[in-house]
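1. The sequence isn't on hand, but the structure is:
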């Protein structure tokens, strides 16, 4: 019989820390890839050419964590039907943390024994392991290290169901993840629904990312893949053998790589990861979730370092992924008011190991037949229809609260903005981040605020910027002018942004508005002016490590390395000793002709907790400082 219970998970845990108070107006994280258009289907090229948001606002960056871990707990929701046990963590993006085959006491996922954020997500903080739900735009979701609303209700066949949902602010979409274990079933069911609530068409992205042990073979119903290898290209290649190596085995890949299997025309897409005995995990879905991908870290020093960085002291992992499009470079056009649903399943699979590890075509055919017999496509379609029929069923018992942004959106747009019956956004979820904006929606002004304190939150996204700017138009305070500047900045209207930032500074100077002027100057190529403005901004907020780094970067860009060193040396101890600031100090020392100082910092040990995926600053600086010495493994994060 299927049951549900609320538990907690004890493990070494890092603190997520405070968000970066500086709005990310510069745009989403850059990718090192370019598309090899001549080798890719026209639809992939078309979908990769549109839909990338200008910035990640209104989200703020989550970069306040460190690599210090202490005993901690995570609240979990556990589904158990006597065959499988699925453990979810609503407070961390609804992550499916663990899926255990109880008959053999076998973990089907890669379950990370620690919780350690690292800089791989759109908002920076991300963690490895389990199954992650990614929505909005290319990359790990803005909600991956944020809580989702979660509640219990009765699912298909009377099984207990866990529902998790949130309002995604970039796209103006409400998404929900409904999970249940039917009595006696050997596969977890996950129904996903995305509803476009904004009045205009949008672009959509979704990938479900599953971490699995890397000593496996990964199979999918395809004979070619669109491959990236972190060398700046993506191209179509046959699978599984490339350059004489069977790439379907993660541990046979030297470098980090993505393999997007070409599953076009497959009626029921799937992907499996099988160990040497033919045991493993199968992920299947209804037809809408067409994409399938294998990601590997590779066996190089840099790849091994990344795997250990994300799961310290433990075995490495690979990822098998499933998405709405053929590749993760694509955004699909989604009409206003559209609702997209699909059903995914996650469960154990056992096949003949000789077949599983033999000829690719024979192995794919064997697995396909076994999956079709176990869960026929027609049954999946019928179960999807059942799930859709229950998608608006009211939750019975709330077990976790997400953000208050969905409730604020209702206040902005009115009760008809979205059917909240199955995904309620109650006013009890409105908190300090939303309260200032409630007054604006009521026709008032932003409350008077101290310009020395950064704003707690920002608005915009999903095309709402003109509405918010209009609602703030009559407010003459410094804070309203600053927010109007940010709203214009995120839309690419530099002239209006500069005017509003200047008006904010005239009303009451703040580091935040001066910073905005500095970023605009940098974007216009006025490097010296940008450096002066950003240094001026930092002097009003010397506690702000991120602003210290921006000012230092601007000084280096203006070829003022000695001044950059003096700027960094004058910072408070807590700022000066942060890994990012020490990294910047090494760069400045080399640029200022002080290689001995750079060598001293590198030799003493330099750890940058939020080193970005694909970033090669540490090994590059080591080679610049010590051209005759090999890069130490602890500084080698090279992915190619």
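-> Right, received. Where do you want to start? What you see is a predicted model; the values in this text were computed from it and never measured.
2. Please count neighbours and contacts with C-alpha atoms only from this point.
-> Noted.
3. Which residues are in contact with the residue lying closest to residue 339 once chain neighbours are set aside?
-> Spatial nearest neighbour of residue 339, excluding adjacent residues (Cα to Cα, 6 or more residues apart in numbering): residue 195 at 4.4 Å. Each residue near residue 195 by Cα atoms under 8 Å, 6 or more residues apart in numbering is listed here: 173-175, 337-340.
4. Most neighbours among these, which one?
-> The residue in those with the most neighbours, by other Cα atoms under 10 Å, is residue 173 (26 neighbours).
5. Put this next to the first one:
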């Protein structure tokens, strides 16, 4: 059977995913604290090169997606299917090009974890993320900013069969990425060719990891060549070199890990790098790649209650068990790689079903990995892989014949801003929005109608700021210059541009920046309230204000603010949580308990402990109300043991201390 690529509609229970927020989120507003880059323990120069620490980077100009719920309803999704007689792959171009399903047609089994629902949760750099399938993570650290966004997709016909191309323009690195998916006729191997193009005259630091969600069950083992591993088990959760798989216990079985864990495999002398996940019978999925991808890793939420809850939370109870096997352009995920000026970087990956015999679970780890290596070599011989890689490198620079979906306007705008195409073979043309950003990109005067309100979208790069400065001053332009300056922590310059913007036209966004620039809580509160009372203030601004009052321990102000909000705003999830904090501060434990179980919470951050912390405060209040004095640590520990954090509130990444 020859390979076909076709459009289909997939029926899938779906929760609501609203529009991205138009409120810029700055680096200090990220959920991961901005801390100093930690030391590492025993890592080589290669394993430390271009290292970074999570929480230090801005996500601007990207917009956070935090307006979603957990109310599943019947839904449909436009997908593209690649199929031959042996494999079926289902791709969602409106969700970052995620490969949702990869089915081995000879067995009828799913090679990747196929999530039965589409239900976002707060795990990505831009908040909303969902589990399952294969995701293409670049060019900034973390889950791709296109996780819940459309990307460009189309088909190129070739003498060897059709290729499905996924691509977009990254606005932080200001480079393009693409994935070309190729399933040869009658083959059980799906090839993925990646290409990153830096069109700039300057070098850039970029990031890429391919994350493969695979089914997890008792007895699942991860196999990848390893002389040793790098893990987050050292003081301060820092990376360090470890023996693998251990002398006293076998770390290659994810179920042996209680807490969430990441294991990076290191085998610099291996003739071919690969990673595979196989079940207790030796069946599963294997991935290998060309030498450009030295990184291999597995991630598991852990066998503890919090991690198990997370997997159900991302899916349906009892249906969410999965782990991730990953492949990256660097040895660890705490690193970037350098793209020279005008450099193009290519790599090829292969995904295939794997059936091993009893040696898959040999107690000698290297015996098991050697067995897997031989099976992968038989499925994809080195000369075959080299031939497909060369073919795909040539095809990657040639245009598509048919385009199935379009991504954002920003690639098209960048080409007009610079006057040059971004990458050969990639078509970023879209129907113009005719808005403020299009006027700027085209170098034309800003239409008066485009200065009536705050435009949709954000820009902070020097290219855009220089174009703004080249034109006549406007309140929108000065607001964007202030935003970009604050993102660079140039506070005095941000003050200057903000003052000009507010003088030309007061706006909620301007007063909000004024609050962020204020030096003391009183001035911040005053500016925030001006922003909230200004025309057009969005609901997410109320959430930010409530979080400010809470973080500043202004309990009375927090209570007054949330009590005065309109009903539709008071029902927002983060406002409900702010009301729960007020109830805890006031000692109103009946109200606190009611609010904790008022609804299923959708936006709790990975590793965030607010829900379980509030439960512990509730239990302390109940105990002390009963004994009519301050409870001792022993009494609180005993009560928490008798009244553990309810499953719905336990989304920690590590097990709870009972003190």
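-> Sure thing, it's come through. All of these numbers come straight from a predicted model, not from anything done at the bench.
6. just to revisit the earlier point, in TSV: the contacts of residue 195 of the first structure, plus distance to residue 40 of the first structure.
-> Below are the contacts of residue 195 of the first structure laid out as TSV (distance: Cα to Cα, whole Å):
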residue	distance to residue 40 of the first structure
173	29
174	32
175	30
337	31
338	28
339	28
340	26
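7. can you tell me which two in those are farthest apart?
-> 175 and 337 (12.9 Å; Cα to Cα).
8. picking up where we left off before, tell me the one of the contacts of residue 195 of the first structure nearest residue 77 of the first structure?
-> Looking across the contacts of residue 195 of the first structure and measuring by Cα to Cα, the closest to residue 77 of the first structure is residue 175, at 18.9 Å.
9. which residue lines up with that closest one in the second structure?
-> Matched across to the second structure, residue 175 of the first structure falls on residue 177, judged by TM-score structural alignment.
10. In the second structure, which residue range corresponds to the helix or strand harbouring the residue nearest to residue 339 of the first structure?
-> Per DSSP states H and E, residue 195 of the first structure falls inside strand 188-196. Mapped onto the second structure using TM-score structural alignment, strand 188-196 of the first structure covers residues 190-198.
11. quick revisit: my hunch is that the match of residue 175 of the first structure is in a strand, does that hold up?
-> Yes: assessed with DSSP: H, G, I helix; E, B strand; the rest coil, residue 177 of the second structure lies in a strand.
12. residues contacting residue 471 of the second structure?
-> By Cα under 8 Å, 6+ apart, residue 471 of the second structure lies in contact with residue 445.
13. where does residue 280 of the second structure land in three-state SS?
-> Assigned by three-state DSSP, the conformation of residue 280 of the second structure is coil.
14. Show me the residue sitting in the middle of the second structure in space.
-> Of all residues in the second structure, the one closest to the mean position by Cα atoms, centre = their mean is residue 143, 2.4 Å from it.
15. wait, doesn't it sit right on residue 124?
-> Yes: with contacts counted by Cα atoms under 8 Å, residue 143 of the second structure reaches residue 124, the gap being 5.2 Å.
16. By residue count, what's the longest helix in the second structure?
-> For the second structure, the helix with the greatest residue count under DSSP state H is helix 610-627.
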